[in-house]
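Okay, sequence plus prediction incoming.
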Amino acid sequence: MSTDCIVHVVQGAVKGQQKVSSVFSKKKFYAFQGIPYAKPPVGLLRFKDPQQCESWSGVRDALSEPEICPQKHIILREVLGNEDCLYLNVYTPQLPNEASTLKAVMVWIHGGGFSFGSGNTDLHGPDYLMEQDVVLVTLNYRVGAFGFLSLENNDVPGNAGLKDQLMALRWVQQNIARFGGDPNNVTLFGESAGGASVHYHLLSPLSKGLFKRAIIQSASCTNQWALLSNAKERTFRLGEILGLQTENPGELLKFLQQVPSLDIVNSQFKTLTSVDKRNTLAFPFVPSIEVPGTGHNFLTIHPKTALRQGHFAHIPIMIGVTSKEGMVLLNDIPHTTEYFKVLDSNFERIVPLNIGLPNDSMERAVEKLKHLYFGDKSISWETLTHYIDFFGDILFYLGVNETVKAHAKLSKAPLYCYEFTYEGNLGMLKNVLKMKYPEGIDLSGVAHADDLGYIFKQNIPGLPTLEPGSEDEKVITRVTKMWTEFAKTGNPNAPGLGVKWESVSRNKLCYLEIGKSMKMVNGLPHSKRVEFWEKLLNPALKEKL
């Protein structure tokens, strides 16, 4: 391997390798995988805020992907990973020389409910984005209890996983120019929990100045599942499940730091109560509001308060959803005819208690909601698409639309909204659901995370492959051009799109529908149902129902 693949970062030298894209133009690019950006969070550093990465001597190989952080793998359903997992990957079409111009940088935050996932190429292959002449950074951050356990004190203030991401962004500022990337032109983007993370970075003073633009896919930090209100209580509950009952935070921390990581992964979901599950808190350890003055605080006020008061970075934003986000529930919970019968008889059980419906009119509100989604029909396979819409609204659309309106009202920076409606062959979740459920079930629409197959090359055996010249290929080209044009200029209107993507303003809500063709639509995605919810949740608007 030539010395051209050796890059000297602040911490030491790393050796990468030249690769060739497996799609489109077979473009050559450089890959540097498994570069440490923080000290391994092991031993007494477990649960703690990340520490600066130590330097090394000689040349460190960056030739293979790092191990993922400890988790139950979303596909294999096995507990995998290593706590020494704070590494990132850099993919660049060109290493710098005297004649080269630094390129726009896109830093990807993976999803996974803050409980699983990684930046690796099984789901996030760089091939498509390399065609668009940007530098891509993907990374691992601590998930589950390792990343989001909190004692609400100086020892463990919480949100270590978000602070891992922050540390990676600081590493990018220090080092990305050495890979041909422009540290002054960084776009932070992510999907699901990664999208919520991007939104949290927009709110956090600690992230100020570390990125210039943001893309939020299928999430908002105002979604119910993205914020934990009883983090300290849950930490003590985890200790009890693992064998220690104490009221002493120091004793609990010492105990938990000695428990095998496998036991923590297997026990953390047992901390979820029946109330948690009804409140759509599907993941036990997620971001929380930190107690001010406990270390370097990432988040000390409620996200909705920050939005309402305009305490967020006023930078260009793209934000959007897929057409059937709620389909993710079919993967998380096995659905049967009997299950639907139970839900139909007890519809109130799937209306979250913490969503904000007034207690004095809860029964009437539940009746109205059931009629809105199902009319006079029962919850069944026949009404599956309405069931999916119900959970799509609760889990995603309510929060995303609220976020769009808040930013449009107070920010002067451009804001672009979209809905991804193209149903192709590269949606991973849709393909998984087709294998899980019998033929004839209505799985129309674009499931949660299925847009990722048109941004990243996914390398999972058994999934459909990209056919040259196919409609899928055309959509990939179109989407990656818009995403990267936004990263380069702050405006997603790349040449040749055939439609002008208009920005949202306080006085004009609109979005781009990204389907087989593209068109602008007035309003926001699923606005009719979302507005019904907003009137239910706002007593001042109840008389309009």
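Received the coordinates, thanks.

Every contact and neighbour count from this point should use C-alpha atoms.
Noted.

Glu215: what secondary structure?
To be clear, residue 215 is Ile; Glu isn't right here. Following DSSP: H, G, I helix; E, B strand; the rest coil, we place Ile215 in the strand state.

Mind giving me the packing neighbours of the longest helix seen in the chain?
For the chain, the helix with the greatest residue count under DSSP state H is helix 471-489. Here helix 471-489 touches strand 103-109, helix 127-130, strand 181-191, going by 3 or more Cα pairs under 8 Å, 6 or more residues apart in numbering; DSSP states H and E.

can we see that at 10 Å?
For helix 471-489, the elements it packs on are strand 103-109, helix 127-130, strand 181-191, strand 213-217, strand 317-322, strand 510-514, judged by 3 or more Cα pairs under 10 Å, 6 or more residues apart in numbering; DSSP states H and E.

For these, give me CSV that also has distance to Pro334.
What follows is the helices and strands packed on helix 471-489, written out as CSV (distance: least, Cα to Cα, whole Å):
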stretch, distance to Pro334
strand 103-109, 28
helix 127-130, 34
strand 181-191, 24
strand 213-217, 26
strand 317-322, 22
strand 510-514, 30
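
related to what we said a few turns ago, what angle do the longest helix of the chain and strand 213-217 make?
Inter-element angle recorded for helix 471-489 and strand 213-217: 150 degrees (by axes from the mean of the first three to the mean of the last three Cα atoms, to 10 degrees).

this is the other structure I want to compare:
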Amino acid sequence: MFIPFIIRGSEKQLHLNVYTSQLPELLGWNPFLPVMIYIHGGGYVHGSDWTFLHDPKHFVQEGVVVVVISYRLGPFGFLSLPSMGIAGNAGLKDQAMAFRWVKENINQFGGDPENVTIFGESAGSWSTYLHYLSANSRAYFKRAICQSGVVCTDSFFQVEPEEKARKLAKILGYKGCSDLGVYETLMKAPAHLLAKHQHEVADEDEKKLPMNFLFRPVIEQIETEDSIITSSPQQILKQTDTMDMPLITGCTNGEGMLAYFYLRRKNQLDAFITEPERLVPCYLRENKALNLGEVGTQIKQFFFGSRKINKNNNQHLCDLLSDNTFVTTTMINAELLAKHQPRVQHFHYRFTFHGRFDIFKRLQRTGQFEGACHGDDQFYMFDSPMLPNLSLDCDEVKVRNNFVRLWTNFARYGHPTPTSHDSPVWPVAVKHPNADFKEFNMTYLNISRELRVEQNPDKQRHAFWRSMIAQYKADLL
């Protein structure tokens, strides 16, 4: 979760905040409470551990210790120049360092170092999933929750990271052509200039994307004791029956509002609407033989038919943007887990509630769309001075109580509804996968005014994307 265009932090140090209700030194004994480590979002550009946005008091009241961490962002955290010893993913390694700190110290705050759950939203969710895939990271936690973002395709990773480093150095005045010169220029540059100019390294294709967070994780070239990911996520997921850690993944039903906001802010809505190639998701673009115009026209036909894209069918555009940014990769990941990792207890959800805690929906002026905006689920978990004071019996508080109870149950027991007395019981996403996977059927929890177990979210849309993957990127599944 992040407030766009606000950056908060220090070049000198990283912080983490620990929230607990019971200190062993005052109790005289250690309660060994479950621990939840939260990783903030912000596209690897914005965000912080700021309590103003992430006050976890509702979690603490449920008897868990919460740790909210910070990490380096932008080029500080995700610049990669292997020729000069910069492997990349420094921001992810900051997170892993925080995990180690928790392992070694959380007992001083009443927490159980052997019962740790990591969770995050947006870029924090992507990070959580990369740690879930990393054998080095998995030593520090027992389960994971990914809210709006998983990493299961190579298209997620930074595009030409070394060229981005070189381009940034040239923007800052470097005239030479050696990586040593690039390194020295970047090391000497003031932090505010690195942050200011980081968005200028985009290539022409990236400039056309609805959202172009440029400095983000890479697949590291060399396996080391602190590397996070050195193989393709697909390769890791397809190593049959090698994972067994419980996992929750999910999305809001209005993820595309964020991309719509960026397109409108960049005055690119008209271009996005009139150029079909812009409609093609990044994971299909991995097929370099693709005719983007033809594929984009197929996508346009499915979502809009013969209608012109305008304010009267913006909901279809929002659905398309939702699929292209967060939703479809989450479904791809669910299918990969079902096919190749049968021991993983995977729970899937959709957050669909629209209410008075919808801070981002209001800030982004996307109230014309149905459902929950990207990031607004966080305000139904964390407290913030931005939220209105509402009665304890209102729908918003009821949704928040359900959300927090499910998450803390998962942290405590490894299951969000651990007993038969819970209503409804949240089943795993896929119990008995179809062997040939001609169809993919998934159970999920709809988190709204009421909790409802349902089947196959966005069924027609996902069937369309599966057909496109089968036609243009069959090796993905």
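Good, I have the coordinates. What you see is a predicted model, and the numbers here were worked out from it, not measured in a lab.

ok, back up a step: quick one: work out the angle between the longest helix of the first structure and strand 103-109.
Using the same axes, to 10 degrees: helix 471-489 of the first structure against strand 103-109 is 110 degrees.

and helix 471-489 of the first structure, which residues are buried?
Neighbour-count burial for helix 471-489 of the first structure, counted by 16 or more other Cα atoms under 10 Å, picks out 472-473, 475-488.

same deal with stretch 110-123 of the second structure?
110-123.

Can you show me the helices along the stretch 101-250 of the first structure?
127-130, 145-148, 160-175, 193-203, 231-242, 249-256 (DSSP state H, counting those that start in this stretch).

Looking at these, which is nearest to Lys412 of the first structure?
Taking Cα to Cα, helix 193-203 is the member of the helices of the stretch 101-250 of the first structure nearest to Lys412 of the first structure, at 14.5 Å.

Which neighbouring elements make contact with the closest one?
The elements that helix 193-203 of the first structure packs onto, with contact taken as 3+ Cα pairs under 10 Å, 6+ apart, are strand 103-109, helix 160-175, strand 181-191, strand 213-217, helix 303-309, strand 317-322.

on that earlier part again, which one of the helices of the stretch 101-250 of the first structure lies closest to Leu466 of the first structure?
The nearest among those, by Cα to Cα, is helix 127-130 at 11.2 Å.

Any idea how many residues pack against Leu238 of the first structure?
Around Leu238 of the first structure there are 25 other residues, counting by other Cα atoms under 10 Å.

Could you find the closest non-adjacent residue to the equivalent of it over in the second structure?
Using TM-score structural alignment, the equivalent of Leu238 of the first structure in the second structure is Leu168. Sequence neighbours aside, Val201 is the residue nearest to Leu168 of the second structure in space, at 6.2 Å (criterion: Cα to Cα, 6 or more residues apart in numbering).

got it, and His415 of the second structure?
Excluding its sequence neighbours, the residue lying closest to His415 of the second structure (Cα to Cα, 6+ apart) is Asn409, at 6.3 Å.

Please name the residues that touch the match of Leu238 of the first structure.
For Leu168 of the second structure, the contacting residues are 75, 79, 162, 174, 182, 185-186, 194, 197-202, by Cα atoms under 10 Å, 6 or more residues apart in numbering.

out of those, which are buried?
Buried among the contacts of Leu168 of the second structure (16+ other Cα under 10 Å): 75, 79, 162, 174, 182, 185-186, 194, 198-199, 201-202.

Does Ser384 of the second structure touch His58 like I think?
No: Ser384 of the second structure is not in contact with His58 according to Cα atoms under 10 Å; the separation is 11.2 Å.

how much space is there between whichever residue in the second structure pairs up with Met106 of the first structure and Pro281 of the second structure?
By TM-score structural alignment, Met106 of the first structure lines up with Met36 in the second structure. Separation of Met36 of the second structure from Pro281 of the second structure (Cα to Cα, to the nearest Å): 33 Å.

try Asp205 of the second structure
Distance from Asp205 of the second structure to Pro281 of the second structure, counting by Cα to Cα: 12 Å.

Next, give me the two most distant ones among the contacts of Leu168 of the second structure.
When the contacts of Leu168 of the second structure are compared pair by pair using Cα to Cα, the two farthest from each other are Thr185 and Ala202, 19.2 Å apart.

Centroid-nearest residue for the first structure?
The centre of the first structure sits closest to Gly194, judged by Cα atoms, centre = their mean, with a distance of 2.1 Å.

quick one: it and Ala214 touch, right?
No: taking contacts as Cα under 10 Å, Gly194 of the first structure lies outside contact range of Ala214: 11.5 Å.

joint contacts of these two?
Residues touching both Gly194 of the first structure and Ala214 (Cα under 10 Å, 6+ apart) are Leu188.
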